[in-house]
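> this one's sequence-less:
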């Protein structure tokens, strides 16, 4: 996200529209191509619902592709995932309307025809494919909303959604044959599923790195230094990578890709990432050792891109300090910058001594550190300490409750919404 006051926020806003526009274009093209003529109202509604749902399913697959250049084009990985989820849910509802509308069309002729339409036992195998696809979507979406499901089990069930898409497209293919639009949708779906499975989940497109050093900047947190084994990622401060840690001499990695914010970048392509113990995998990573092979995907995000020349206000809560320490380590401050750094207690304050040293040496950098404990901090008191608040570009990184409290307070003090930037990194 940008700190430019005019053109860059407009460009960022335009990028946020690319993902929904792409999904809408695929959906409208599908419905336009298959729009029924001369049919009854309910049968026409069934066909429109089926093709709209199919278009949204294919768009959902496209939006789940985990590739850095595509993610940037679509407004960021988190935004792509959000629209991937929305498209999947809407597609399922539309596809659920498809057999119901066909049943209502049969009801208009004879009630027993409506039941035959909904009874798979009375149908042929091409229609069984459609029912199997719909049931797979139902199972996959049900587990998507199960936020307390263990990650590995959640991911396994999530793959059922891909199977549902394949079955649904096979259902349409058997019924319609080699239609050009259908073949195009099948190709997009196959490429998206293939890329996600082979390049992303199996790591064939990942960059190999190796852990060279592990430090503990705070309680329940490590900072791992990673050196590239081949071509390095072109990461910038404010970005994050998806990392899968392998095994070491006395360490067994979980092998799953998880997002970690870059906390340091050097000219040789070496990276540092901060990992806080939040779940089973990140808990295990607290014991990672030097020599472990790491596969990285990305980089993703644009949180601190194009800071511009306006004065800055940075607000960091806990592990949210990582993009800001990366920026200070890479370039320092090019404009007046105030950092409000919030943590529960001194043992949780990562990089506090390093930040204090920067504040002593750099006249452009001001540090306001505050141990707020378990409760939300006194936002009014902290913002009252910031001079020229209305002129600043604000970047927030931390827990959702903290971001919401600061956003509300900033808006009440006249800070424009376009001047407030944050990334929540709350996707799985």
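Now that the structure is in, tell me what you want to look at. All values reported here derive from a predicted model rather than from experimental measurement.
> C-alpha only now, for contacts and for neighbours.
Noted.
> what's the local residue count around residue 302?
20 (other Cα atoms under 10 Å).
> checking my notes, it in a helix, right?
No: assessed with DSSP: H, G, I helix; E, B strand; the rest coil, residue 302 is coil; it does not lie in a helix.
> isn't it right up against residue 238?
Yes: the pair residue 302 and residue 238 passes the contact test of Cα atoms under 8 Å, sitting 6.4 Å apart.
> so who does residue 37 touch?
residue 44 (Cα atoms under 8 Å, 6 or more residues apart in numbering).
> separation between it and residue 106?
Going from residue 37 to residue 106 by Cα to Cα, to the nearest Å gives 18 Å.
> ok, residue 214 - contacts?
222-225, 288-290 are the contacts of residue 214 under Cα under 8 Å, 6+ apart.
> strands - which of the residues you listed land there?
Those of the contacts of residue 214 mapping onto strands are 222-225, per DSSP state E.
> before we move on, back to that, show me just the buried residues among the contacts of residue 214.
Listed as buried from the contacts of residue 214 are 222-225, 288-290; burial here means 16 or more other Cα atoms under 10 Å.
> okay, now the one to match up with it:
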């Protein structure tokens, strides 16, 4: 596919820019080598969940610098004769597009058109399951969202944005609600650091975990804080005159009575059958348990949000029973 590289001294270039590039080949090789090492280290840190999310976010900025270094390395070392061929044109277009994206990332411009200013309007603690309900009032335009989508929320600019599923239906009233589980060092501090009136920045909405489908029945399965997209959908269904039958299974290891009571009330208004299972009391929910409660499960589609292992077990169980793969919808809400 490529010509055999020339051995020995390279011919002297007469064009000034080409001569300059030839003189920088040693520097370009060094830049490329160290950029590759930096990429390996940065990628390892980004994929290691022991590092806090803000470090993961910062590493993404570092990778943009690494990419620009690799572009400089490639421009200098790519044989000059290639630039007039299809290979050179394709490489030039790819490197230009990637460099444009890298510069936008370093300048903090990615997602700017999706950002909105807001302030905290309400704070409700659910100590039984360590969930903080944060209500926001938007102060700038919001394009609206669908149940199941998420947004990046910045409570503290030093910490940066964190992704949270939106747990409220969009009613056009300029209000959003997020239910945040204390899962890490940062989220555990939010009940003590947030106050009503604090300024917030929201970026979104993102995600494609929607509830569209032509099945005659829907089965929703929530594990822990995975209940949040279903709460938003319940609010939406409560305002609809009719909809296909829905069974919602909520499995939790930390039941909070007030939290569950609010979900029961919402499910009643939305005309959805709610099944609450406490892990310590009822054991782990599986495909057989769901099928016992939903006799016509074969005509249904299933939506799951929760721990990845839980979802994989359900997918295998229903696959073994003959449920088509495209009827099993799972929210893959992981940033790394």
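Right, received. Where do you want to start? No experiment lies behind these values; they were computed from the predicted model shown.
> give the other helices and strands that the helix or strand encompassing residue 80 of structure 1 contacts.
Under the criterion of DSSP states H and E, residue 80 of structure 1 resides in helix 77-109. Here helix 77-109 of structure 1 touches helix 18-34, helix 41-63, helix 68-73, helix 111-118, helix 125-144, going by 3 or more Cα pairs under 8 Å, 6 or more residues apart in numbering; DSSP states H and E.
> of these, give the one that comes closest to residue 427 of structure 1.
Among these, helix 125-144 comes nearest to residue 427 of structure 1, with 11.5 Å by Cα to Cα.
> where does that closest one end up in structure 2?
Aligned by TM-score structural alignment, helix 125-144 of structure 1 corresponds to residues 27-46 of structure 2.
> average offset of that stretch relative to structure 1?
Once fitted to structure 1, stretch 27-46 of structure 2 is off its aligned match by 2.2 Å on average (mean Cα distance after the TM-score superposition for structure 1).
> list of residues touching that stretch?
51, 55-56, 59-60, 62-63, 66-67, 69-70, 72-74, 76-77, 336.
> how does it look with 7 Å?
51, 56, 59, 63, 66, 69-70, 73, 76 (Cα atoms under 7 Å, 6 or more residues apart in numbering).
> list the buried ones in it?
Those would be 28-29, 31-32, 35-36, 38-39, 42-43, 45-46, for stretch 27-46 of structure 2 by 16+ other Cα under 10 Å.
> try stretch 106-122 of structure 2
So for stretch 106-122 of structure 2, counting by 16+ other Cα under 10 Å, buried means 114-121.
> what about the helices in structure 2?
16-23, 25-47, 53-77, 86-106, 185-193, 228-238, 257-270, 279-282, 287-293, 308-321 (DSSP state H).
> tell me which of those helices sits nearest to residue 155 of structure 2.
Comparing the helices of structure 2 by Cα to Cα, helix 185-193 comes nearest, at 8.9 Å.
> helices or strands up against that closest one?
Packed against helix 185-193 of structure 2 by the contact rule (3 or more Cα pairs under 7 Å, 6 or more residues apart in numbering; DSSP states H and E) you find no helix or strand.
> just how off-centre is that helix within its chain?
Relative to its parent chain, helix 185-193 of structure 2 has a centroid offset of 20 Å by Cα atoms, centre = their mean, to the nearest Å.
> tell me the angle of it relative to helix 53-77?
Counting by axes from the mean of the first three to the mean of the last three Cα atoms, to 10 degrees, helix 185-193 of structure 2 points 130 degrees away from the direction of helix 53-77.
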